[in-house]
Structure formats: structure tokens, C-alpha cells
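Engineer: Below is the structure, and that's it, no one-letter string:
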């Protein structure tokens, strides 16, 4: 049974989600995240699901883990004492950034502080040119002297980022060799391995981020492996990375920056699996947990990916106000809107929600754990969306009186009672998410009216129906296990790793031999990482190049087939680029040369399908809804359209059979979440357990 028993674990800002898959059966639980020792929540959750399944931890054959620890360490600036060694003259690159202003007209604009203060940044006299040639050789004696100098600083980790090291890493490798001998207890990260791509600010910042969190993550992963083994689960452990695949625990410890956004990536994989099951080509993935909400566009059952993303945005989640991380990542928009997001009244007497979150310690006011400020969960409870006696399967008792007290305090400056204040909080957070989705769609040239929303995460089903109303989305799917969707996504993800390299080349000087060898080298590198996870599974290589017209600042990704990568030619590359460029911008630019800046190869195994005997949805059954069935309850639910409390049916999801329909307003309850069906919608139970919510036509 061991190889059929797999555990998925997602550590979030508020809850730790644990899913155990035993053959075709799934068992799940949510436990509060334990910040001081995150592994405690994992062990607790593992024992709970093992008890439900009737198996011992020793029978688990594989554990897939995703975590926000790396992200949180960067946001909260609680990483290791770290140094940066760079080329002379480039000490301040990570502080100067790109010299762009993310808020053009803010005269008091304050740029985010770099991760490292200036006194922790050191330089060496060396220089590699843009073609990879050594212009100024590196003196080993200078490096040895620098190692002696920085010994007294007590650094735990050192980042090495030299100019154009992605083309010629020899100098970075020499520095690492010297430091490893002189300071054997210090962890080292070099940019030519962490992010071998052009643009020194992004590359240096990514390498610094990797070094900054490396001791923390390496210690945590080692501790977790030991604790799990002590509990009997001495099985292989793998980590979800931000690109939507799985890597070994050893690779994760060496490149922890690739774990940033690992939880949201699992959610996107989960939504893509559901999209494939239902044959949907245009999906809006909506993941809302306790701390943040994530929105991702999924086309042709594949999440959109990017090379660079920002973490720890400091200015109203505005693009450009965070620290860029240059690694493969699933492209999504993330805002501070979760169940724990705290509401307040600003100086303009407006209700604002987030990005600050109550998390799990102390949590929203209604948790009764010491929190006093109103959060989104307090508003949801007051509006009737949550049952105070059955939150998180009854494991957490909610206190409606404490939620009311917190909301009364919020509404007092605005002459609002608790119910009106709760309505205000819910509308603000829903509009924030709707606006983020609109902007993300516009940036990608998409019309959301053509999309189907897939909602998951503990809080998403509470808000998804209202979000669909705001966005004009006519269909919403809430799959089985939605409350722990990211953890299930980990169990669906393939083993994969993307290798990238910056080698500048114009099509007018296209060298087919160089291109063929470069792509083959990247394929070998990526395949080697995947083989550390699975020694026998078939591996597919996906080839991508990033191209632009000469003089442009940024590139667009162009996909190649294996045959095009094996026999590259300039005419094919130009044809592919012009087709994609026209699709994005409506026209090509005549007479301009085209250049390639980044080459990428993603090696991946096949995704793990859901272990269901029947994966396809049944034909829709158009039954007349009957709201007076035996066992159905009733609760007062606030209707945001009429702005009044109204009677809503309360239905257990487990009690719905395939073909059952529920007309809104209604609440469909389960242990990990509650689905709110607005008055404008009707819910249908599918044969695979998915709740299919569609707009009621007049």
C-alpha cells in the first residue's frame, strides 16, 4: 500500500492543510499554523488524517510539501545574517534598483530597503564582459584577504553575484572555493547557479534572497525530515516549487528561493487539473485562504508562467514596489485579502481591508485567541456565511459576540452598526479581488466573461459567488476538497525543473550550432534535477526562448517543439516570434532585427492524475430545485444585492447526490469551507462531487 499512499501538506499564513491520498480515497484536515515550529502543525495534521484513513504514518510512501516560510521570511525580514560579494563598482545595484518610480506622482515616495545594508556588501576587482570574456582577471589573493576580513562579521550566509557571471562563472566559482575553505560553516549562493540570467539587479537580488533564507529553510527542512522519521514517516519528501513542479528536498535546501510562492503554485496546478477534467480551455483560478487571495489565468489547462515576479510589495501591492525574484514562476496576481485580513477606517473615512493579517496567532476576533481587531472572517460570521459551531469541522469555536464587538468598533466612526460594517468589509474585500482580476485579465488581453471560475482555499467559496456577479462570470466550479485545494494540487504536480541561461543572440547572426548545443546542455541540466526525484519515469523536455525586437526593454516567451530545438533555424524562430507578437500587440515591426536574450528548458514527468475511476462530469440534470427537503436547515444570510438579511437554505455537501440542485440563496457546508450560493445562481451537484454553480437565466 505504501506507494499508493501519499501526503500533501501546505503551510499557509493561517492554516496548515493536510491531505492524505490512499488509493482513490482522500482524507483531509486543517490545523492552525504553528509559527514557532511549523513542523508541529504538520505532525498534528498527519496523525489526524492517518487516524481518519486507518493507516499508520509508516505506510505513507511519499510526502509533497509546500510552504510560505520562504515568502514570509523575505516579507518579515527575518532571514540570516547575510553578505553580498560583487564586482567593484556595483556594490549599490540592489539599492539603486532600476531607478524607476512605481508611483509616478508621489513626491514622498520611499523605495523599499534592500535586504542587506551597505556595510554588508563587499566588492572584488574583476570584470567579465558582456560576451563572457575576462576583461580583468580575479586575483585569488584578494579573495583570500576578503575572506579574512569578513570572518569577524559573523555572517551565516554569503551571496556572490558578479557582472556577466551567467556567461562565465569562473570568478564566482573561485570565490566560492576560497570561502568554503576559509569559512566552512557559512552557506554560499552564487548567481550563476541560482539565476543565470541577464539584468544584474534582478539576478543579484534573487541570489541575495536565496542566501538570506537558505540557513532558515535548510534548518527547517532538516528538522522536518527528522521529526517525520521519528513519527514513523521515513519516506521521501519533496517540495513544491514556484514553477508548478516538484523538486527533491536536497534541491529545495540549496535553492530555497524557488520555494517562494510554492503554495499558490499548487493551487494553480489543482485548478488546471479540474479544468482538464471538465474540458475547459479558459479558467480563472481563485484561491483565497487566511492571509492572501491569488488569481491566475489558466488557458488550455495550463497555468500561465513568467520568469520574474515580485515578493513583499510595500506600496498597496503596486507593481514595482517589491523585490524582484528572477526564477520560473506561475504568473498570478496576489493581494492581501484573506479570512484573517484586518479591516480599518482610513483618514478619508473609508473602510480598508488588508494587507495586514491576523494570521493564526492571535487570529480574527471571533477565534477567541486574543485578537481584537475586525477581520474578514468576523464579517463573514456576522453576515451569516459561517456556522460558529462547525467552523473547520468543529475544531475551532467561533465567537459571534467578539466579532460583533470588533465590528462595532470599526463602524463607530462611520455611524454603522456591526451588520452594516460587516457588509462594508465584505464588499471592500470582494471589490479589491474583482479589481485585481480585471487588471490581470486586461494585462493579458483576456475577457473574463468567457471564463469559468474555479474556487478553492478555505475562504474562496464564501466569496466566489459574489465575485462572479461583479466580474460577469457566468459559471463557477467548487471542486471536492476545495478547502485544501493547494495541498491536493501538490499531489497532482509533476516532478519538474526549469534550467535557464542568458546568451544574447540576434537572428541576423543566428548560430544554429551554438543554439543546438545550448538547448541540449540546458536539457541535460534540467533532466538531472528531475532524476534526483524519480530515476525511472519518462521525462519530457519543453523548450522556450525569450525574444524581442532590438531596442525593446522586455521579451515575450516563444515555445519550441523538440524538433525545432534539435534542428534550429533563424527563419522558424522569426516566424514563431512574429506570430506571437502579432497576437499580443496586433502587428509586427517591419525592418527591425530580432534578438534572443534568455533560453529555457523545462524537464518534467507526467502529472499525477486524480485517482478516480471516473474522472468525467456527468450530463447536466436540469431538475426543479426543491428547497424544503428533509434535513435541510435554514439560516439568515445577508444578501449584498438587496442589502438585507434573507432566509437561506443550509445544505450538507455530503448529503447531495449527483444531479441534485440547490437554488440560491443557499449555503452548502462541509468541514473545510462553506459555499455561498447567491440568489442569482443555482448550484448543481456533479457526479465527481464538484458543485457547478451557474447564473439563473430570467
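Structural biologist: Arrived safely. The model shown is predicted, which means the values in this text are computed figures rather than measured ones.

Engineer: hey, let's count contacts and neighbours off CA atoms from now on
Structural biologist: OK.

Engineer: any chance you could map the strands in the stretch 201-350 of the chain?
Structural biologist: Along the stretch 201-350 of the chain, counting by DSSP state E, counting those that start in this stretch, strands occupy 237-240, 246-248, 282-288, 293-299, 302-303, 305-311, 323-330, 333-335, 341-345.

Engineer: So for the longest helix seen in the chain, what gets flagged as buried?
Structural biologist: Longest helix in the chain by number of residues (criterion: DSSP state H): helix 200-230. Burial within helix 200-230, assessed by neighbour count using 16 or more other Cα atoms under 10 Å, is assigned to 200-218, 220-221, 224-225, 227-228.

Engineer: who wins for proximity to residue 122 among the strands of the stretch 201-350 of the chain?
Structural biologist: strand 323-330 (20.4 Å; Cα to Cα).

Engineer: putting a second one here so we can go through both:
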């Protein structure tokens, strides 16, 4: 077999692997436990399994895409390098000052975000650029010797250099890097104009610090990952999934590892967007629940919602400003510690809490019989009869129902005076409400309504919890795609090779120097195309340009599309009209007579995505025949009921069934609640439709 492509998604609990042929048809998939100490070993195990299933050899592999949560986990768990910062003289306390506000004004016990670099490791150097990139004061070369001694004294393994207005002129940062590299050749150096070339010093410095913090670890990991697979016989390059939903090369990923943060969940959003196009659903909620976390993303007009910044490791889970801000192009989603391995416990006030701590893959839930004793969400699902022990994880993991019930009894039941079944029901109720609340909050913050949306659910636990989360979110229609258990890895194979640059260049709309601006875009195009061509040497490339526009004096901008060509004088009036129309849509009216200004310009260069045809619906329908039955605890009535059991591989387009039911496949189970019916469409997707007749 030739023309095969591999996708590997390393999550906190499981590693998902997918193998497809040249036409995009899935040949084999598998889930293997993540090996935290050496993640590439778990990935290699998964690849060997799918290649054995498909009877493929390494010579037939022509594409390899990899995504991982390792960068995210290193930042959250604080397992990075010892970092120092170098800023312009007089700006030592950028991290300490931050936004000059408290994220929770009246909280007397407020915990400040951990920004990784204490003040004792923050250094400065003389020299100054202005906002136009003109040198006001040359870099103080004589001060470099003092910096070298200071970096050695604090045992810095990496340094984040963020000099004032380096986005406009990086010359001083480049000079400083050259001088430090000559004196300290083993020092890892991150430059702000490469990591995040945008105005706003605090965000730019935080992003550069985060990049420097994980750069040594990620460079070692990427080298180890690539070396192991090359030793096995892989000859094609390995491309890395990015947070923005595209792919980049190993070399770029090692230089800018911050772009790998949230790369795994981004693949799931890409999958949901492609499915939305196939089923012609213009408003979608993507729901990805794995073993460690749950991720929710809004998708409109077949494009995931995007953002230019997000926060890592919030001190207060749902409060903006309580985490480390990172300014990179990213698919915007909300992620909470609610997965199959999330641990349930009763706090000192007698309240049942779920997560964010996770049992992970080792030892895992108590039912896995690998030494885990704490009750988890998966243990609760097993105790309620929602998981068939004989078919869980392709039958390769031993499931002990008694161990799950015992963990629930001791960890939750006894402190609250509940039976194991009631404790399990309580765990499920709270974790489902946590996920639904996160989705509702995310929608409200975006000015969107969840009730009209179609939920696309995937991940190892997404189909199992989809109907319960949807009911609490007032969502009536759910789609479970093919191979949902490895959905993010499937999404990797649908993503384009792309690279996005956002760069600050202040200009007033009425005084645009178009020749200068077009040269500015040409330089960005050359830079982005070089990255994309390294991963996709052939084929047509698409360029998407944007401007971030605001009224004079405002603090934030609105994203406005630009023509995908050099700008002309007649584009200025069109840009004004587009900005005022979007401003009116968001804030009800434009502001007449105000000066319009542009702070940032964006360019996205990508390969062309495959054009999908709409889903063909079956002409007839028939009731599906169950292959067995299971006793489950019904979450609607709170009583034990008999649920029909179906094998997904046996279902055909046009089949339908009523809840309660379980649709089982190798890597996950779809739970059809009592108030839902299931239908199989022409693409073998499962549609879950809520019946509201009992509410009327």
C-alpha cells in the first residue's frame, strides 16, 4: 500500500492514531495509553498497531501529522526551563505591573497568575526604538558582559528578550541575541519579534516567556519523536499541528513551540467544521471530551471561531485575567478539567467536586485495575452500566466494575451517605453540568445562542456524555461522526499546511501609504510561504489578509478582511464601509466623524482545502435491530432500566432507534438517552434528536 498518511494525537490519557489511504479513506484507528515519561513510545505503539491492522509498511507512508498536549501540560504543570527576561532599560517590571488591575477586585484572597519569571530574574539593557522603528538610543553593547554574569548567576537555561517596539524594528533584539549566543552558546533564546510581533508589551513578553519556558523541553521531545520514527523506517517529513488549526514543520515547531499549545483540540475543531459543511449546519457547537479535559468550540459558517490571544493556567477557572496571557493565532475554545479520568472528591464543606485533577493513563480510573483508587467520571459511567466492560478500549483494557463501585462508595458515597449507584449518578450530574455551564458561558461571552446549534460530539467520552450535556445546554440535535473516539487525529488529516503572521504597524485609514503597506505584506508573504513550502513543496497556496481596525482612542480592534491582492486607492473606502458595517453589527451603530486607525495586519498562507460535497440522505428508513441489552441507571427517571445495545458497524443509512440505548464501537460508546432518538444518515453519522413532548 502506498500514499498512506498517519495522524498521531497525544493526549493526557490516551494517544490516538489514524491511518488513511490516498483517497482519504480510514484504513485503521487505535487508542493506546499515553506514556507520560516517554510520550513517543506510546505514539510508536499506536502507529505499529494501525500499520499491522492495515498490513502497511513504512515505505508506503507519505504523510505524517502530529499534535500533542505536551506543550500545554508543561505550562500548566510548571515543568519548563528556568527562564530570565531582558527588557528595555526602565521596563524591568512589565510582568509585575501587568494590566494594572486585579482580575477579581474584591477578592481578599486573590491568587495572582504565575508568570514563570520572578523579579530577581528580570534584567534590562540600555537602548531604545520608537513606535515607528526608528532608533532613539543604540543598544548598550558594553552592558552585555553584566547580563552574561547575571544569567550565569541565576542558572538561566533560557532567556526571553522583549525590547521596546521590536515588532517595528527587531535590530536591537537580533544584536543582543548574537552577543549572548557568543558568550553563552548553550542558552536558549526567544525573541519577541519572532514569537509575537505585536504591540502591547505585557502580552508580548508573556508570550515570549512561555515560548522560552517550553522551548528546551519541546526541542528535545520533537528530536526524540522524529528520531524514533526515522529509526523505524519513516522517510517522509513529520508536520506538527498548530493552535491555529494549520500545520507547520518540525523546525518551526522547535523554534516556536508556543504555537503547539492546544494543537490537539484544534484538530477536533477542524473535524467539526468539515462535518458542519457536509451536513450543511451553519451554526455548530463542537464538543470534544477526552480522558483529561473537555473542549467546546463555536463554529459559524463552517469556520471555527478564532482569537488572537488566550490564557493558560488560570488561577480562577472561569475568570478572565487570572491566567498567563498568550498572544498567538488560535482556534478559540473553552477547555475545562472534565474528562473520563477526572477525579471526584468531597471537599471540606461536604460538596461533591469533579476535577480538574485527573487519574490520567497511569494509574487511571479505579476500574482499570492498574493501581488507581480514586473515583473518576469513567468509574461513574461504568457503575451506571453505560460502558460494556468486554468491549471497552477495543477489549485491550481489563475493566473491573466492582473496583469502580468500591471507589465510588469510599470516595463519594460514605461521606455523603449515598449508595454506589447514587454516588455515580451524582458524579455524572455534576460533571455534565460543569461542561454545559462552560459552553453556556462561552456562548454568552461571544454573543451567541446555543439553543439553535447542532452539537458535534467526539473524543473518547464525548458520545457517551453528549445527550446529557446537550439537554443542559438546550441543544436538541447532536451529530456523532464516524470514528469519534479519535476525532482530533482525524481532524489533523483534514487541516491545511498553513502559517499565520500578525504584525503591528500603526496607520490612520485616511493616511495609508499603500506602496509601503504592500511592501510590508510582501515581506510577510515571503516569510509565511517559506514555512508552508517546507511542508507542502507543491500545489496552490491561498493567501488571506486581514486588518485589525478601531476608532481613534479605543483599546481593542475589530477584524476586517482585506482583498487577497495588493491594495489600491479604491480599497480605502471599501475598508471604511466594512469596518462601520461590522462595528454597527456588534455595537448597534457606527460613530460618525471619528478617525479610523489600524494597529495590526494579519496574513494567513495555506494550502487549498479539499472541496466537500453535501451529505446525501437515505431514501428509506427502518428500525434498527439490537444485538443485546444492558441494565443502566436512567439519568432522567433516576431508576434502573433496560437499554437496547447496538453495534455501530452493523447500522446502515436510514436505520433509527429510540432511547435508552447504547451504540458501541471499538473506541467509544454513544449513549442515547431516554428522551432522544437516533438516526443514521447517508454518511453513517449518528443523529441524536431530542424529544421534548414530555416537557409540554
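Structural biologist: That came in fine, so what should we check first? Keep in mind it's a predicted model, so treat the numbers as computed, not measured.

Engineer: Quick one: average offset of the longest helix of structure 1 versus structure 2, please.
Structural biologist: When structure 2 is overlaid, helix 200-230 of structure 1 sits 0.7 Å from its aligned residues on average, using mean Cα distance after the TM-score superposition for structure 1.

Engineer: so that helix versus strand 305-311, what angle?
Structural biologist: Helix 200-230 of structure 1 runs at 90 degrees relative to strand 305-311, counting by axes from the mean of the first three to the mean of the last three Cα atoms, to 10 degrees.

Engineer: now helix 200-230 of structure 1 against strand 323-330, angle please.
Structural biologist: Using the same axes, to 10 degrees: helix 200-230 of structure 1 against strand 323-330 is 60 degrees.

Engineer: if you line the two up, which stretch of structure 1 does stretch 423-434 of structure 2 fall on?
Structural biologist: Alignment of stretch 423-434 of structure 2 against structure 1: residues 421-432, by TM-score structural alignment.

Engineer: Show me the contact partners of the matching stretch.
Structural biologist: Contact partners of stretch 421-432 of structure 1, identified using Cα atoms under 8 Å, 6 or more residues apart in numbering, comprise 337, 343, 351-353, 376, 378-380, 382-383, 407-408, 410-411, 463, 466-467, 470, 640.

Engineer: before we move on, the earlier item: now tabulate the strands of the stretch 201-350 of structure 1 in a markdown table and tack on mean neighbour count.
Structural biologist: Formatted as a markdown table, these follow (neighbours: other Cα atoms under 10 Å):
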| stretch | mean neighbour count |
| --- | --- |
| strand 237-240 | 27 |
| strand 246-248 | 26 |
| strand 282-288 | 27 |
| strand 293-299 | 25 |
| strand 302-303 | 21 |
| strand 305-311 | 17 |
| strand 323-330 | 25 |
| strand 333-335 | 19 |
| strand 341-345 | 24 |
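
Engineer: Looking at those, which is nearest to residue 624 of structure 1?
Structural biologist: Nearest to residue 624 of structure 1, of these and by Cα to Cα, is strand 282-288 at 27.8 Å.

Engineer: What mean distance separates that closest one from the matching residues in structure 2?
Structural biologist: Mean for strand 282-288 of structure 1 is 0.7 Å (mean Cα distance after the TM-score superposition for structure 1).

Engineer: Now do the contacts for the residue positioned nearest the centre of structure 1.
Structural biologist: Centrality entry for structure 1: nearest residue to the mean C-alpha point is residue 264, 2.7 Å, by Cα atoms, centre = their mean. By Cα under 8 Å, 6+ apart, residue 264 of structure 1 lies in contact with 242, 287, 294, 486.

Engineer: List the contacts of the second one.
Structural biologist: Residues in contact with residue 287 of structure 1, defined by Cα under 8 Å, 6+ apart, are 264, 267, 293-295, 455-457, 460.

Engineer: next one: residue 622 of structure 2
Structural biologist: Here residue 622 of structure 2 is in contact with 654-656 (Cα under 8 Å, 6+ apart).

Engineer: cool, residue 673 of structure 1 as well?
Structural biologist: 391-392, 457-459, 461-462, 482-483.

Engineer: Which ones among the residues you listed map onto helices?
Structural biologist: Judged by DSSP H, the subset of the contacts of residue 673 of structure 1 located in helices is 461-462.

Engineer: Could you dump the contacts of residue 673 of structure 1 into JSON lines and include distance to residue 566 of structure 1 and neighbour count?
Structural biologist: Output for the contacts of residue 673 of structure 1, formatted as JSON lines (distance: Cα to Cα, whole Å; neighbours: other Cα atoms under 10 Å):
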{"residue": "391", "distance to residue 566 of structure 1": "55", "neighbour count": "20"}
{"residue": "392", "distance to residue 566 of structure 1": "52", "neighbour count": "23"}
{"residue": "457", "distance to residue 566 of structure 1": "42", "neighbour count": "28"}
{"residue": "458", "distance to residue 566 of structure 1": "46", "neighbour count": "27"}
{"residue": "459", "distance to residue 566 of structure 1": "47", "neighbour count": "29"}
{"residue": "461", "distance to residue 566 of structure 1": "46", "neighbour count": "29"}
{"residue": "462", "distance to residue 566 of structure 1": "49", "neighbour count": "25"}
{"residue": "482", "distance to residue 566 of structure 1": "42", "neighbour count": "29"}
{"residue": "483", "distance to residue 566 of structure 1": "44", "neighbour count": "30"}
